[in-house]
Structures are given as C-alpha cells and as structure tokens.
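# Predicted model and sequence below, questions to follow.
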Amino acid sequence: MDIPQVPTDNLYKFKAIVGVVIVAIVLGFTVTRMIDVELQTIEVETQIQKNEINSRQLVKEIERFERKSINTAEEINSLDQKRVQLAERNAETRGNLNKARFHLRNIYGLLILAVVGSVIGYRMAKVGFQEWLIHVQQPQDALLALQVKVLEKEIPNQSQLADS
C-alpha cells in the first residue's frame, strides 16, 4: 500500500502566511481600538468643557436672580430647570468619563496581547518561511542546478554527433 506524501510545501507556506495574517490582524485591531478610545476621550473632554461653560452661565444667572428683589415663579422654575439639566449633563459626562477610563485601563491589556500576538505571528511566519526555504526551495534549486549541469554536458556531446 502506497502512503501519499504530505504536501509540506503548502504547510510551510500556510504557516508563514498565517503568521503574517496574525500580525496584521493583531496590530490592526489594536490601532483601531486605541483610536476609538482616543476619540471617546476627546468627546468626554469636549463635554466637560461645555458643562463648565454652562455652569458659569448658570452661576451668573443665579447671581442676577439673587440681586433682584422680586422674582416670578416662572423665573424660579426656569432657573431650577436649568440647574437640573446641568446636573443631568454632569452626571452623564461623569458616566462617559468613567467609561473612557475603563477603556483606557483595558488598552494596556490589549497592548500586552498585541505584543504577544505579534511575536507569535512573527515567529510563526519566520519559521514557516525558513522551513520552506530549507526543505523546499533549496532542494529545488540544487536539483535545477544539477539538471543544468547535466544538460550542459549533453548538449556539447549532441553537437559533436551532429558534426560527424
């Protein structure tokens, strides 16, 4: 019974290509995730600045309100609604800030995984390409060189036969 030979050429190439793909995916995902966290941080910082502006504006309105001797119920309700809205926006911003901090803490773990994944992918690609070079390409090159030598010896012999 004849056992088929495993196509090692394809296995070496597969290992090398998978290694390259692992590196590309790990680095691509990490960079994308880092950009997302940075954008989220910028959004939170922008919201904090807006809240500070609104807070200063509300403080000015309260000061004007306190200076007036007579205030209507409508003015009191309006001021109270603004205060509540600002408190709600501040609470939402604090929640977004906590989310951004959480994602930032997780980025460090992701960076560690990215380094480990990149090293594994690089090693896998390197080993795959080396095995392909040593076990496939170099023997094929040696065989081709031998065939060229044989043909070079046969060709002068054939031209001598043709001359006779």
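Arrived safely.

# switch to C-alpha atoms for all contacts and neighbour counts from now on
Fine.

# how near is I112 to K99?
Going from I112 to K99 by C-alpha to C-alpha, to the nearest Å gives 21 Å.

# N157 now?
82 Å.

# Neighbour count for the two, which is higher?
Neighbour comparison, N157 and K99: the larger count goes to K99, with 16 against 11 (by other C-alpha atoms under 10 Å).

# alright, now check it against this:
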Amino acid sequence: MTSPGYTPATATHTRYEPTQTETVLARLSPRSTRFPARRHMTNADLQALREAGLASVISSQPRPRIGIYAMVRDGQDPAVRLAVARGLVLRHDWPEAQASVDFTGMTDPATRPQLARLLDAVDRRAIDGIVAMSRTDLTHLNDYYEETLRRIHARGGFLALATAETDI
C-alpha cells in the first residue's frame, strides 16, 4: 500500500554512509581476516571447524596457555560462565594466563574490548587459545561465529568450549 504521491518511481534513493565508528573498526580489522561469503555452515560444521583448530594447536603444544573469556549483559554476574570455562581448563590441566569479561551483551564480536585483548594475546603468543563456556559468549549467529573462529585460527590460536555448538 502506498500513500498519495508516493510510488517506487518517485522514491528518493538514500545512500548509506558508514559511521565514523564503523570506518575506524573497518580500518582496525586486518584485511586478511575479512572472509569471502561462503555457504552457511550448520552447528555441526562449526563444531568441526572449531575442533580442527583446537586439534591443530594441541598437536604442537600439548599444554597450551589459555585465556578464559565470558560475555554478559551489563549488570549480569559472569561468575558462573567463568567457573564453567575454568572447569574445562582444569580438566585438561592447561595453564590459565588470564580471564577476561565483556559486559557488552550480544554485540558484534569485533566491538568487544576484552575479546580484542585476548586476540591480541594470541597474536603475541602470550596465550595459545581461548576457552569460553559456550559459543553464545562469542555470538549466537552462525556467520559471525564462523568469522570469529577463522580470525582466531588465522592468528594461530584456537577456541575451546565447555559445551558443544549443538547444546545452545
């Protein structure tokens, strides 16, 4: 239904201009981590991708140094999420280097300062991998999750989860 005087032919086309924040974030994100569009992966595909990265690092580094990560909403207590992730670290006898929490809620993983700190630690080889309670600490969206996994793997690191992708 259209209003009087409005038709698709008379509609003005607006051009989207990225915000200053989006422009800065795009510049900070290395081009090598921007991945071409691919088929949508299932949860099982994503779990296989994550486990392949984990196996690759574990084969060369049997006791990897770990950064624990949790993401919660502002005002939410991260203690349970951190404890579950720490339990996985203890079961594998991995040394814990640091724990980080983002209080941003469900936002784009590229905009979380503590996750960025852990990725930088992987780059510097201060840690070998990141452990979280579940993939929802990163994102519930498959495309963003795949991109985040590939960013971690491109840096030579891995992601280990206390719960499988199919347990969301």
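Okay, I see it. Since the structure is predicted, the reported quantities are computational estimates derived from the model, not experimental observations.

# Could I get the TM-score for this pair?
For this chain pair, the superposition-based TM-score is 0.19 by TM-score structural alignment, normalised by the length of structure 1; 48 aligned residues with a C-alpha RMSD of 4.5 Å.

# With T41 of structure 1 as the reference, measure out to T30 of structure 1.
Distance of T30 of structure 1 to T41 of structure 1, computed by C-alpha to C-alpha: 17 Å.

# do the same with E52 of structure 1
For E52 of structure 1 relative to T41 of structure 1 (C-alpha to C-alpha), the value is 17 Å.

# who's more crowded, these two?
T41 (19 against 14).

# quick one: that one and R94 touch, right?
No: T41 of structure 1 is beyond contact range of R94, at 11.9 Å (criterion: C-alpha atoms under 8 Å).

# Quote the end-to-end distance of stretch 65-78 of structure 1.
11 Å.

# what ranges do the strands span in structure 2?
66-71, 96-102, 129-132, 158-161 (DSSP state E).

# wait, which of these is closest to N142 of structure 2?
strand 158-161 (15.0 Å; C-alpha to C-alpha).

# which strands and helices sit next to the closest one?
The contact analysis (3 or more C-alpha pairs under 8 Å, 6 or more residues apart in numbering; DSSP states H and E) places strand 158-161 of structure 2 against helix 43-60, strand 129-132, helix 142-154.

# Just send the strands of structure 2 back as JSON lines, with mean neighbour count and distance to Q47 of structure 2 too.
Formatted as JSON lines, these follow (neighbours: other C-alpha atoms under 10 Å; distance: least, C-alpha to C-alpha, whole Å):
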{"stretch": "strand 66-71", "mean neighbour count": "27", "distance to Q47 of structure 2": "18"}
{"stretch": "strand 96-102", "mean neighbour count": "17", "distance to Q47 of structure 2": "23"}
{"stretch": "strand 129-132", "mean neighbour count": "27", "distance to Q47 of structure 2": "14"}
{"stretch": "strand 158-161", "mean neighbour count": "24", "distance to Q47 of structure 2": "10"}
